[in-house]
Structure formats: C-alpha cells, structure tokens
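Enquirer: Compute the structure for the input listed below.
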Amino acid sequence: MKNQLKTEELREFLDEKVEKFNRPGFIDQDPIQIPHQFERKEDIEIAGFLTATIAWGRRDMIIKNASTMMQLMDDSPHDFVVNHTPADLKVFDAFVHRTFQSQDLKFFLKQLRRLYSSGGLEQHFIPKESETNLRNAFSRFHVLFFENEGSNFRTRKHVANPEKGSSAKRLCMYLRWMARPADAGVDFGLWKQIPLSKLSCPLDVHTGNVARTLGMITRKANDWKSVEELDQYLRLLDPVDPVKYDFALFGLGVDEGWK
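Expert: This next block holds a predicted model:
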C-alpha cells in the first residue's frame, strides 16, 4: 500500500519521481515558464514574483494572465517597475485574474519599485541563522510590503502571512524557483543567501493529498502547521535539499492522478 512504505523505500520511490519530473519538460505546462522567458536576474525575479502571486486556479489561465502582465510591461518587467509613471499604469486597467485585479497589480508594481530602489527582493527573504524555515521571513516581508499602506486590506490577502495560518504556498513556490539550483533546467538558482535546507514545500490540494496518502502528514488542513509537519518528514529524506520533493508530490498528484 502507498501509505505503508517505509522511510528508505519512500526516499527511493520519491527520488525516482523527482528525477522523472524535475526536467525541462516540466516547464511546458507550468507557470515557471513565464520567468524562463527572461535572462536578466531582475527580470526573472519580478516575472517570477508576479507569476507566483497569481498561481492559483487552472494552470493554463495562470500562464495566460501572467503572459498578459509581461506583455503589458513591454516584456521588460524590471525596466517597467523601476521607471514607470502613474500614467503608464493605465495599461493595466482591464487586467484581472480571479480576485487579483487591476488595483492589486498596480499596487504591487508600485511596491516593487520601492523595494528595487533599495536593493531588490532577495535581501527581504533571508532567514535569520536561528530560524529553521522561512515562516518569519515571510511574515517580515508581508509587513514590509504593506508598510505605510495599512488601509489597503483588499490587496493584503495576495501576500501570504504564516502568522495568520496561511500555508504561503505561492511564496514557498517562488522561493523554490529562485533558490534551488538550475542544474536540472527548471529552477533558477539565482538566490545564494537562502539555505536550501530552510525552504518549505508549496502545500496545495495536490501535494497535501499525496503527502497524506504516503503518511507524511496527518493534519487535514493545508495550513502552515501542515507545512511544518511536511518539512520535518522531507528533511528526514534529504536534509540538504528537502523541497526537491515538491516535484515528486506535485507530479504524483497532477500527472499521475494520486488522490
């Protein structure tokens, strides 16, 4: 039975699935294809951040709407972010991805300009040495992103805060993209100051269901406590690069139909 695999058997099984799915072919149907359109570090970071922000719902719609965002920025996201004027933002008036709408995107672009004026994104996700994961880094980023914008409650929900119990699935995915090595041709390996051992697996309905089937987590909710429960198990399998198993869990759930 799937949920009766012992730890060593499970490691071998999941390593095989990582090898199967952590390949360039994975990109073809995944939102990570959007930042792969760029070569410059800052373009990849911004394209990745905005794409990850809208990464819920059907993957084809995520890719379509993320492509639209890039096109509206003349396929030069960093240049647009740092140099746009208020008038330039009017091109986004009709943009919508589910509950992420034009006013949210405009706010994001203004905040990104503020962050890039003081060094960019990576520095704001670096965990403290005493921290075992990115929980507190995500919460600090949430505070920073909405600094002096306390009334903007509708947009706050689009940046996860684990202190509120969120699994921070999209931020976890974004950090995987930025920090994991580029050796396999999928992730980018751009951010060197974030230890792979402190990354967490993006927990969604697919990875959560597969992890429960395999006995890796017991909680029913896909919340931050479940993320940390899954962290503990995956770090037993690989303490150096535990989040590589995102490819296995997601692939089993989406491509192989595990429930």
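
Enquirer: C-alpha only now, for contacts and for neighbours.
Expert: OK.

Enquirer: quick one, helices of the stretch 101-250 of the chain?
Expert: Along the stretch 101-250 of the chain, the segments classed as helices by DSSP state H, counting those that start in this stretch run 102-116, 135-145, 153-156, 169-179, 205-213, 224-237, 245-254.

Enquirer: Now tabulate those helices in a markdown table and tack on distance to residue 7.
Expert: Converted to a markdown table, these look like this (distance: least, C-alpha to C-alpha, whole Å):
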| stretch | distance to residue 7 |
| --- | --- |
| helix 102-116 | 42 |
| helix 135-145 | 26 |
| helix 153-156 | 39 |
| helix 169-179 | 24 |
| helix 205-213 | 13 |
| helix 224-237 | 7 |
| helix 245-254 | 14 |
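
Enquirer: Compile those into JSON lines and extend it with columns for mean neighbour count and distance to residue 8.
Expert: Formatted as JSON lines, the helices of the stretch 101-250 of the chain follow (neighbours: other C-alpha atoms under 10 Å; distance: least, C-alpha to C-alpha, whole Å):
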{"stretch": "helix 102-116", "mean neighbour count": "18", "distance to residue 8": "44"}
{"stretch": "helix 135-145", "mean neighbour count": "19", "distance to residue 8": "28"}
{"stretch": "helix 153-156", "mean neighbour count": "14", "distance to residue 8": "42"}
{"stretch": "helix 169-179", "mean neighbour count": "23", "distance to residue 8": "24"}
{"stretch": "helix 205-213", "mean neighbour count": "21", "distance to residue 8": "16"}
{"stretch": "helix 224-237", "mean neighbour count": "19", "distance to residue 8": "8"}
{"stretch": "helix 245-254", "mean neighbour count": "22", "distance to residue 8": "14"}
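
Enquirer: buried sites along stretch 53-64?
Expert: Within stretch 53-64, the residues that count as buried by 16 or more other C-alpha atoms under 10 Å are 53-55, 61-63.

Enquirer: Correction: the previous question concerned stretch 181-198.
Expert: 181, 186-191, 194-198.

Enquirer: cool, and stretch 158-168?
Expert: 158-162, 166-168.

Enquirer: In TSV, list those residues along with distance to residue 24.
Expert: TSV is the format used below for those (distance: C-alpha to C-alpha, whole Å):
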residue	distance to residue 24
158	29
159	28
160	28
161	31
162	31
166	30
167	27
168	25
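
Enquirer: Before we compare anything, build this one as well:
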Amino acid sequence: MKKRRVAHTGLSTQAADLLRPRLDAFLASTDPKARIGFDPVEFPHRYTDPRDVEVSGLLAAALAYGRADLFRPKVDALLKQMGPSPAAFVRALDVKGAKALLTGFVYRFNVGTDLAVLLLGMGRALREHGSLEALFVRGFKASGTLHGAIAAFTAALRDVPMEALRKAMGPERGLHHLLPSPLGPGAAKRLNLYLRWMVRGPDAVDFGIWKQVPASALLVPLDTHIGRMALHLGLTQRTDLTWRTAEEVTASLRALDPVDPVRYDFALCHYGMSGACPAKTLPQHCKGCLLLPSCKVGPRVIARGSLQF
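Expert: Below is the predicted model:
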C-alpha cells in the first residue's frame, strides 16, 4: 500500500522559537550588498524613479533563468538601448519600435516577439493605470489571493496586438515561459521574486515601492537553492518546486515572522548559490554554519563525510 503523505502545516511554535534566533543571527552575519552583483536585482538598482525600478525589475526578473553569465548581458544590452528611463521607453513603444529593438533577439526559450509582448504590455499598463503596481493591485483586490493576482497580472500584460506583432516580427516561441497564463501549479519563482523586490523593504536589496500590497501576502520565490535549504531546515517535507511547496515553505517562514515572512529569502538563496551550501554537501561546508543546530542534514554529513542532494 502506498504511504500517504502527511501534510506539512508549518513549523510548530517550539520549532519556530528555536529556529528564529538562529536565522536572525545568520541574516545578521551576511553582507547583502556584496551579493547584489550576483543577482538580477542589480538591474533595478540602477534607477531611482519608482516607474523605472518596476519596469526594469520586471524585465530583469522575467529573463532571470538559466546561467547568470548568459542572461545578465541580455538584460544589460536591452536596458542600455532603452535609454535613461525604461518606463518612458515602454510608455512610448509601439510595434515598429519593438521590432527595431528586438529583431534578432534570442535567449534560450525566448525570441524577440516574446519580449515585445512584455514591453508593450508594460507600456500599456503605464498608460492606462499609471504604474505596474496599480495593474497588479487591481487583480489582487479582485481575486483576494496572490495566485489569482499574479494570474490576472500576466494575463493583462499579454493583452497586446498579437497579430500585428506576429506579422512584423514572426511568431512567439516561449511566451508562456516568460509570462505564464494561465498560471498553473508551478512556483512562479521569477514573478514572486519580482514581487519581493517591489513590495518588501526598503532595505539593501528590496525596494518597498509598492505600498498597496502587504509583505505578509508574499510567497517565497522557490528555486532549487531555497528548496534545498527549506528541506535542510525542516520548513517543508516536499521536494517538488511547485506553488504548493512554496506555500508550505512560506507557512513555516510566517511562523517566524508573520509580517515579513520572506525576509530570509535573499540570504538563504545566496548561501546556496555561493556554494556555501551546495547540492553535494561536505563536512567543511557544515562545520562552521550558523544554521547547523537546526539543520536536518548537516550532522549526517559530518558523520558520513558527504551527502548528495
């Protein structure tokens, strides 16, 4: 008989009380400014105007998949061509301008037509709503859920003249990967990452420029690094990178900080990205880790010599 999975409902009060001071000490020991250059959040940090921050941030987050050394030059080149104000650029953009900017653009799953949809959609949102925040908040209020709000946001961004675009630039190829609609069961990591940038803070990493969405409503941007760290710390028992797993991890983080549950995300993610807590864990990785007393894996690594995740 197949063993039935017991749902993980978040950390107990006792577990949260033990983990919280360790995670706070870990967070205090990190230098987020030193890691910004390794993160797509570096791009919106070039700007000060909130509209430029939200436009450049969504472009950067949308393309932040695969190897950083491959997507960063693509984002950098596009922003340079868009001039000093990305918001002003997309607000004035039309199909002809999109073709001039994006003909020949290819990055893994995406071609120029895919990016044109994103940029034209942002321009339309700015013209009709004044900001990307206003467009997102409309869906957030209508649906009452973060999943529903993101789904409405991506659907609205994709509401652009597709036939004219296809005629000018050719068919789209990876549009659903860039702007998933319908949203589906995936973790929507890049969109949740974008929301973290816009909503929480301001601090050294996140901007806090969207004031109408509470940080308590955010979902952790779940990727392989956060998934591995979450398993190590007992934040979830799930191993898939789905929306449901992101909800479980966030429920555990909410037990630590109900007001700002994703505040640990940047530090934990970069702890994995930097190689300090890699997929193949060795004793030297674990012995000096501040989180070792709460880790489900570290003691076994030290005892056995290594462990592969």
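
Enquirer: Post the TM-score for the overlay when you can.
Expert: Once the chains are laid over each other, their TM-score by TM-score structural alignment, normalised by the length of structure 1 reads 0.89; 253 aligned residues with a C-alpha RMSD of 2.3 Å.

Enquirer: May I ask which two of the buried residues of stretch 53-64 of structure 1 are separated the most?
Expert: Using C-alpha to C-alpha, the buried residues of stretch 53-64 of structure 1 span at most 13.1 Å, a distance reached by 53 and 61.

Enquirer: Make CSV out of the buried residues of stretch 181-198 of structure 1 and add distance to residue 232 of structure 1.
Expert: Converted to CSV, the buried residues of stretch 181-198 of structure 1 look like this (distance: C-alpha to C-alpha, whole Å):
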residue, distance to residue 232 of structure 1
181, 21
186, 25
187, 23
188, 25
189, 23
190, 25
191, 23
194, 18
195, 16
196, 14
197, 11
198, 11
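
Enquirer: Looking for the alignment partner of residue 95 of structure 1 in structure 2.
Expert: Alignment note (TM-score structural alignment): residue 95 of structure 1 maps to residue 105 of structure 2.

Enquirer: In contact with that match, which residues are there?
Expert: 111-112 (C-alpha atoms under 8 Å, 6 or more residues apart in numbering).

Enquirer: re earlier: and of the buried residues of stretch 181-198 of structure 1, the nearest to residue 125 of structure 1?
Expert: residue 194 (7.6 Å).

Enquirer: Map that closest one onto structure 2.
Expert: Match for residue 194 of structure 1 (TM-score structural alignment): residue 213.

Enquirer: so who does its match touch?
Expert: Counting by C-alpha under 8 Å, 6+ apart, residue 213 of structure 2 has contacts 137, 199.

Enquirer: I'd like to know how far residue 272 of structure 2 sits from residue 265 of structure 2.
Expert: 11 Å (C-alpha to C-alpha, to the nearest Å).

Enquirer: and if you look at residue 187 of structure 2?
Expert: Noted for residue 187 of structure 2: a distance of 14 Å to residue 265 of structure 2, by C-alpha to C-alpha.

Enquirer: can you check residue 195 of structure 2 too?
Expert: Distance from residue 195 of structure 2 to residue 265 of structure 2, by C-alpha to C-alpha: 12 Å.

Enquirer: before we move on, back to that, tell me the one among the buried residues of stretch 53-64 of structure 1 nearest to residue 112 of structure 1.
Expert: Taking the buried residues of stretch 53-64 of structure 1 together and measuring to residue 112 of structure 1 by C-alpha to C-alpha, the closest member is residue 53, at 12.8 Å.

Enquirer: Grab the nearest non-local neighbour of that closest one.
Expert: Once flanking residues are discounted, residue 53 of structure 1 sits nearest to residue 170: 6.2 Å by C-alpha to C-alpha, 6 or more residues apart in numbering.

Enquirer: What residue in structure 2 is paired with that neighbour?
Expert: So, by TM-score structural alignment, residue 170 of structure 1 is matched to residue 190.

Enquirer: Residue 113 of structure 1 too?
Expert: In structure 2, residue 113 of structure 1 lands on residue 123 (TM-score structural alignment).

Enquirer: give the contact list for that match.
Expert: Applying C-alpha under 8 Å, 6+ apart, the residues near residue 123 of structure 2 are 87, 90-93.

Enquirer: Just give me the closest of these to residue 221 of structure 2.
Expert: Using C-alpha to C-alpha, these come closest to residue 221 of structure 2 at residue 87, 24.8 Å.

Enquirer: For that closest one, give me its contacts.
Expert: Residue 87 of structure 2 neighbours (C-alpha under 8 Å, 6+ apart): 51-52, 55-56, 123, 126.

Enquirer: now swap in residue 241 of structure 2 and tell me
Expert: 186-187, 222-224, 227.

Enquirer: So what does it match up with in structure 1?
Expert: So, by TM-score structural alignment, residue 241 of structure 2 is matched to residue 222.

Enquirer: now residue 35 of structure 2
Expert: Per TM-score structural alignment, residue 35 of structure 2 is aligned with residue 26.

Enquirer: before we move on, the earlier item: give me the subset of the buried residues of stretch 53-64 of structure 1 that lies in helices.
Expert: 53, 61-63 (DSSP state H).

Enquirer: Quick one: those residues as a markdown table, columns for distance to residue 150 of structure 1 too.
Expert: Output for these, formatted as a markdown table (distance: C-alpha to C-alpha, whole Å):
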| residue | distance to residue 150 of structure 1 |
| --- | --- |
| 53 | 20 |
| 61 | 31 |
| 62 | 28 |
| 63 | 31 |
